[in-house]
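> My questions are about this predicted structure, shown below with the sequence.
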Amino acid sequence: MQTCLFELNVWQTADGSVLVVLRGMGYVTSEHNDIIHIFDEPGDEAVSREDIVVYPASTCVSSWKILVVDDDVDVHEATEFALRKVTILGRKLELIHAYSGEEGNRVFNANSDIAVLLLDVVMEEEHAGLQLVRQLREQGHHKPRIILRTGHPGYAPESRIIRDYDINDYRTKDELTRTRLITTLTASIRAYDYINMLEQTRSGLELIIESTRDLYHRRSFDLFAQGVLVQLAALLHLEPEGAICAIGPAQGDDSAIKQLPIIAGLGRFSEQIGLDIASLPGIDVEALSRLPFNDHEPVLIGKSIAMRFAANKDRELLVYFEHAGGIEKDSISLLRLFSGNLALCFENLALINRLDELAFVDQKLGIPNHNAYFRKLSDIIDIHNKDCHVALVAIDEAPQFAVAFGMEFIDRVILAVHSRMKVMIGKDIFVARLGEFRLAVIDESCTIGEAILSSVFDHAFVIDDNNITLSATIGVVREGVKNYESVAVDRAVRTTLLRATQKTPGRAMLYTPDLEENIARSVQLRGGLHDALRNGDIQFHFQPQLALNSGALIGAEVLARWTFNGTPVSPGYFIPLAEKSGLISELTFQALRAVGRFVAKRKAQALPEIRVSLNLSVSDINQKEFIPQLLKNVRDADLTPATLQFEITESFAVHGASDALVAINKLKDAGFRLSLDDFGTGFSSLSYLDHLPIDEVKIDRSFVSPLQVVTARQSIAASTQTIADNLGLEVLAEGVETVEQHQILRFIGVKFVQGFLYGRPMTEADFMTWEQNWDMAKVVNQ
């Protein structure tokens, strides 16, 4: 073993500290022939004061980590000695030592950010260094630069090693002078730093893409503002001293930026949300107000970053970010890219919010609309699984007001009701406009009921300086809805309002499950009735009408019968259903054809001619084209006034319009008799008897059923007979079911009767059989 000679240099600095430099004069040789030159060769620059950099203890500068893996202790000491005080690219070197390939693997994985690996080949095994290279690369460590240095080139030929192993430099120990060692390390560290920079740029780009995706998914300005600050801090790898994101209306005036409200804040501004920018301490508002719009360029103001954008000329975004650290050049480039993407995200969000306003806000009144109602209801019930009370309020007078004063007046009415609801029930209650004449109310506190909603209309509303009295029909859902989902609750409250409109207009109704079942059955029956008319499944029966004194058959009434899914449906239910569904005309025409077949069959059998009564719907008579169509169908069925007469209900007599009166006069002019059905069940119908072109009055069964001998002359039936006699009208009593009723009607002078006592509604064949066996005496004398 040879001995080294060293030169000792001692200098004193201006502040009195002492620097000691040990300078080698020769070389050392180990018994294994591992030679490392750490001395300057002739021509190399000697170590000078400029080579030595002293770092104050307070300076926090990260160092380059160098892992030295060699089984020779002298190599470690020599490398340590040679690289003392050396800086590369402005940073110190930190040497980490391992003495075998196995230890090198363990130490490497225990230390992050190792830049360069100085690796011996021959250690505990002949190829221990090469095995370590393979292991590290297979573990995914591709950034660190590996410099292979060996004292035994024969064991690891350079050409083969460079070809077969992922190393970055190959040196023999005897050629690595101090200068060459530093040069080699500098090149390797520069390459490592460049790889890091590329990776950071790639990570930054990935972060920008991810942040853009995140910001695009934020659908409210507050969430968007929070996301902007979080993503900006992550992109710059900086902790914000203070950061704000402010969003508000864009006014174009530079001073208007002072009034922008703060939507999100970090650091020292985290408690300032809701304030405007002018109220924040330590911010150069004047500098911010001079920021340009829409050039997508971040502006550095001292140790802060500012960005300002406008979207659709009606929204403005200001981002202000304070930091304590430095911003690298590559971060500035990424920041520009982020700024451009941020502008696009903001424009997208502003557009979405504008579309939200169009979709969820009534554009005339600025209050929530039907879409907002559905979203609110779904958010409460489907997303948060909470209970709520829901009501629909229909303003009864609104349709008439719309015709009389126009929809602009209705808009003011709706707004007035909306405002009073918010005042009386509470500002937190949700009130939306549903259609032209209705409002929807959602109460998350579950306190509203029918009474408080009805009380909204107790006092007049002042609209256009006029006192307007309103009433409303209200449906309320508090509980009892099966399958508690927003769709089910909405269906329940609509069902309740519909039933309230039908049964108790002008009042509030509370939902009960049977309401929905009735509506569901109504929907089923409506579809079934449509199919039945199309398929000819409606049957028509005939009930006899008789002369009370003689028992002679003088006519019949045609009556529709329908069976749905094996169950008979009452005419009192499906006839009004047909009227509401627009199917009544087809039902009338089918009944007319059935009468034609009935009359034709009687004629073919040489039976006496009788007149058949057919009911006409008020809704049909009010249609101008109905009477011409009816008369055409009459001719097609080969019917005449001698075999057909028409019945109109008393509701027509009370509410019939002048056009409808003209229509029935056309029937009278065509020679057909007219009968007033259900007489006495309406209002003020007596005043119509003297000018309606009717020939007969039918006393309703409700006045026949209570007849008693002792009160017969004071009964409505007796009064009706007297009035009819004075007006020259015939009277027919329907619904006669007992012999006593028969005798009383005969006593008060009624001449014609109809009812179960004589015969039920029958098919054509059954009617013919009944007629052959009919005997009044057998009935009244039983």
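In hand now; what should we look at?

> Only C-alpha atoms from now on, for both contacts and neighbour counts.
Fine.

> ok, and for the strand ranked longest in the chain, which residues are buried?
Scanning the chain for the longest strand, with DSSP state E as the assignment, gives strand 553-564. Going by neighbour count (16 or more other Cα atoms under 10 Å), the buried part of strand 553-564 is 553, 554, 555, 556, 557, 558, 559, 560, 561, 562.

> Take this one as well and set it beside the first:
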Amino acid sequence: MSLGGQDELAFAAEHSGTGQAQRCWRILIVDDEPDVHQATTFALKGEIILDRPLEFLHAYNGDEALQLLSRESDIAVVLLDVVMQGDEDGLTVARAIRQQLNLNEIRIVLRTGHPGYAPEYRVIRDFGINDYKTKSELTQIRLQTTLTTAIRSYQQLKAMNTSRRGLEMIVEASSTLFERRSPESFASGALIQLAALLGLPPGGLICMRQPATPARRHKCEWMIASAAGDMQRLIGKPLTELDDAIVVNAIEHALRSRSSLYDDRFLVLYLNRMRDQEAAVYLPTQQALSDEDRQLLEVFCANLAIGFENVALFRQLQELAYIDPLTHLPNRTQFVSQLDRILKQPVGNELVLMLDVAHFSQINDALGHLIGDQLLQSVAQRLRPFIAPTVTLARVGVDVFGLVGPLPDMQLGALFESFERPFAVASHRLRVQVVSAAAHLADTEPTGIGCLKDVTIALNQAKRAEDGKLMWYSPAMSRASRQRLDLLHDLESAIRQRQLTVYYQPQIELDSGAIVGVEALVRWPQPDGSFIPPDRFIPLAEQSGLIIELGTWLLDTVCQQLIAWRDAGLSELRVAINVSMVQFNHEGLIDLLGDTLERYHLPHELIEVEITESVAMTRPEDVIAKIARLKALGVSVAIDDFGTGFSSLAYLQKLGADRLKIDRAFIRDMGLGENPYSIAEMVINLGHKLGIKVIAEGVESPAQATLLRSLGCDEAQGYLFAKPSPPSPLTHWFLETGMQVAV
């Protein structure tokens, strides 16, 4: 129970009771928290309800409550905690009250301290729950109101024990009505049950307040939700269109006075417990009702009010489950359900389309989430005119919209053209591009979630393509995606089980022929003796984050091999290790290098870090700072694939790299064309002007080596000198040939 705030709970003023002889309404409080007992009794101290004071009984668990109920009589209301020692103790007690003790008159008010918890409608229906509230809702006023309603219901049930037929009809009608989920269906059923309860032919109407909308400028209208007999034609129309002035005046009087109205010819029942909503029931009777009939109606109306409230709750939950609150479009869940419904039928020319708002995160970052939300609302608004009744439009992701329907009804050309106009959002005019992918339902998996997955695969490919073209899904995309996933799983297993290996390719000083180092290359051998190419598994490792674990393993393996070579007399052999963008940007790279080299007691200069030119060009200031830290550690740095990027001379000078590595594409073309070595010559001259050594990779012929030597290239590696090899045969080759290791 909430005890805070002047508006939430004003403690009841203390006053003397009227004596023990006066009959009381007996209230049983069932809760495992003593504070709840104390707060409830204190809030209701001295309260008079329906001319009687209150008497409180207390139970602190389910067993104690049932024992008390079995020996005490005339308990009117049970204020029952849902969650006590167990998550459903309260529901167990409610079940026992109705099914074991057969106490059908006692009123049960469920209370819970868990705002997110709500019993299913069948629980409310089957256990005869009078009300359900969170403890924070039950302020003094609301507690008084809840108890008054419950006690009145109990009093009426007690008084009508002699009218079993009417009571049974009420219970049966309520059970039937509680299964209706929409307000319109519930209202229609209520009219039918009311007429049957009073033995009247179907007739009358139920009107409900229509919530205000921007289109109605905050004006609330009374709408006819259901009608029977001659009034059936008025369903869905405003009450003002009813041309019977007597009926209209009677309904309006009941609404103004917030009370029911009984006339010799008709009755108007006022319902006011529908989550801040109201409703009125008009029923022609053509005769005055007896007191017993009125009592039956009062009880039935109490159930009707709760029923309407539950219907409103179900609708709200349904909207939360299936409607996107920002755009008011169907959400991903409803879109998948719609796909499921379509796919259960024979598939024709239906198409599913996904639209991704390009660079939406940048708009959010630059202009704020409020502008981003308004942009998404504007996109949804612009898409709506292109949506035929046969097409479903939904928001299936943060910045992704989905459409499904027959291809002829899609208007794809006009839809894409609509994005050529800028969007006016607040004071901004934003030009928005969309990345799009589509699939014929016949080509996708036969389930909604599977279909959406397939189109998402195509959408991701469209994002990578960045050409603005609509990407069409094909089953081959899913096969490739599954293969990538399987490969990723196998790669993770291979890393953990140390199934990868490292090959080394020598790097040669061109002038002397001495070995200056080796490049470490990760290889993934298969049981059949084949290898999975690095260009297949390295990108996967980068995308999944496994590259960090792979890099740690590689560094350990290289250090162990360096120790083995030092023991074999190859103490000055430098090893170049390729570092991807993910690894280079990782905060722990410097510490990992330093800690590992210290652990193996190796000179830091034996390790060279190779980064590609594209990595070097990313966030220049950060790259320059990190290279400086690497060099301070004693590690050398090489720029790989040089010549394929757009490094400026000034930036290259600031990098402080030790080597430039000419990309193999420029070496392969040497000796061809009119000026075949212009790029290689430019890189060599540039490196020498900056005091940076230059190494060429992919050297495969003596002619290439001779030409590179004549151009002044410092070092080279390639098949001309040696292929990448496992460490053992490479070590034998070093020792047997007596190849000199440069110092």
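Noted; the coordinates are in hand. Remember, it's a predicted structure, so these values are computed and weren't measured experimentally.

> where does the TM-score land?
Laid over one another, the chains give 0.69 as their TM-score (TM-score structural alignment, normalised by the length of structure 2), with 573 aligned residues with a Cα RMSD of 3.6 Å.

> mind listing the helices for the stretch 301-450 of structure 2?
Ranges of helices in the stretch 301-450 of structure 2, per DSSP state H, counting those that start in this stretch, are 332-343, 360-367, 369-383, 412-417, 448-465.

> any chance of those in TSV, with distance to residue 616 of structure 2 and mean neighbour count too?
As requested, these are exported to TSV (distance: least, Cα to Cα, whole Å; neighbours: other Cα atoms under 10 Å):
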stretch	distance to residue 616 of structure 2	mean neighbour count
helix 332-343	40	19
helix 360-367	23	14
helix 369-383	33	17
helix 412-417	38	12
helix 448-465	22	19
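
> For the helix ranked longest in structure 1, name the packing helices and strands.
Longest helix of structure 1, by residue count under DSSP state H: helix 178-217. Here helix 178-217 of structure 1 is seen to pack against strand 114-119, strand 145-150, helix 221-236, helix 329-360 when contacts are counted using 3 or more Cα pairs under 8 Å, 6 or more residues apart in numbering; DSSP states H and E.

> and the helix or strand following the first one with strand 114-119, angle?
Scanning the chain past strand 114-119 of structure 1 towards its C-terminal end, the next helix or strand to appear is helix 128-138 (assignment: DSSP states H and E). Between the axes of helix 128-138 of structure 1 and strand 114-119, defined by axes from the mean of the first three to the mean of the last three Cα atoms, to 10 degrees, the angle is 150 degrees.

> Helix 128-138 of structure 1 vs strand 145-150, what angle?
Using the same axes, to 10 degrees: helix 128-138 of structure 1 against strand 145-150 is 170 degrees.

> equivalent range in structure 2 for helix 128-138 of structure 1?
Alignment of helix 128-138 of structure 1 against structure 2: no match, by TM-score structural alignment.

> Need the three-state assignment for residue 674 of structure 2.
coil (DSSP: H, G, I helix; E, B strand; the rest coil).

> Kindly tell me how buried it is, as a neighbour count.
Each residue near residue 674 of structure 2 was counted by other Cα atoms under 10 Å, and the total is 7.

> Over to residue 185 of structure 2?
Residue 185 of structure 2: 15 neighbours (other Cα under 10 Å).

> ok, now residue 497 of structure 2?
Neighbours of residue 497 of structure 2 (other Cα under 10 Å): 9.

> what does it align to in structure 1?
Per TM-score structural alignment, residue 497 of structure 2 is aligned with residue 535.

> could I get the helices of the stretch 301-450 of structure 2 as CSV with distance to residue 665 of structure 2?
What follows is the helices of the stretch 301-450 of structure 2, written out as CSV (distance: least, Cα to Cα, whole Å):
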stretch, distance to residue 665 of structure 2
helix 332-343, 47
helix 360-367, 36
helix 369-383, 44
helix 412-417, 40
helix 448-465, 23
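
> before we move on, the earlier item: tell me which helix or strand comes right after the longest strand of structure 1.
strand 567-569.

> Give me the helices and strands touching that following strand, please.
Using 3+ Cα pairs under 8 Å, 6+ apart, strand 567-569 of structure 1 sits against strand 553-564.

> Could you list every helix and strand that the strand it packs on packs against?
Contacts defined by 3+ Cα pairs under 8 Å, 6+ apart place strand 553-564 of structure 1 against strand 539-547, strand 567-569, helix 571-581, helix 584-604, strand 611-615.

> Which residue, neighbours along the chain excluded, lies closest to residue 642 of structure 2?
residue 662 (5.1 Å; Cα to Cα, 6 or more residues apart in numbering).

> Would you mind measuring from the counterpart of residue 205 of structure 2 in structure 1 to residue 649 of structure 1?
Correspondence of residue 205 of structure 2 to structure 1, assessed by TM-score structural alignment: residue 244. Separation of residue 244 of structure 1 from residue 649 of structure 1 (Cα to Cα, to the nearest Å): 75 Å.

> ok, those two, which is more surrounded?
residue 244 (29 against 19).

> Of all the helices of the stretch 301-450 of structure 2, which one is nearest residue 243 of structure 2?
Of all the helices of the stretch 301-450 of structure 2, helix 369-383 sits nearest to residue 243 of structure 2, with 38.3 Å by Cα to Cα.

> sorry, back to before: list the buried ones in the longest helix of structure 1?
In helix 178-217 of structure 1, counting by 16+ other Cα under 10 Å, buried: 178-182, 184-186, 188-193, 196, 200-201, 204-205, 207-208, 211-212, 215-216.

> what angle sits between it and helix 221-236?
170 degrees.

> circling back to that earlier point, tell me how many other residues crowd the residue nearest to residue 642 of structure 2.
26.
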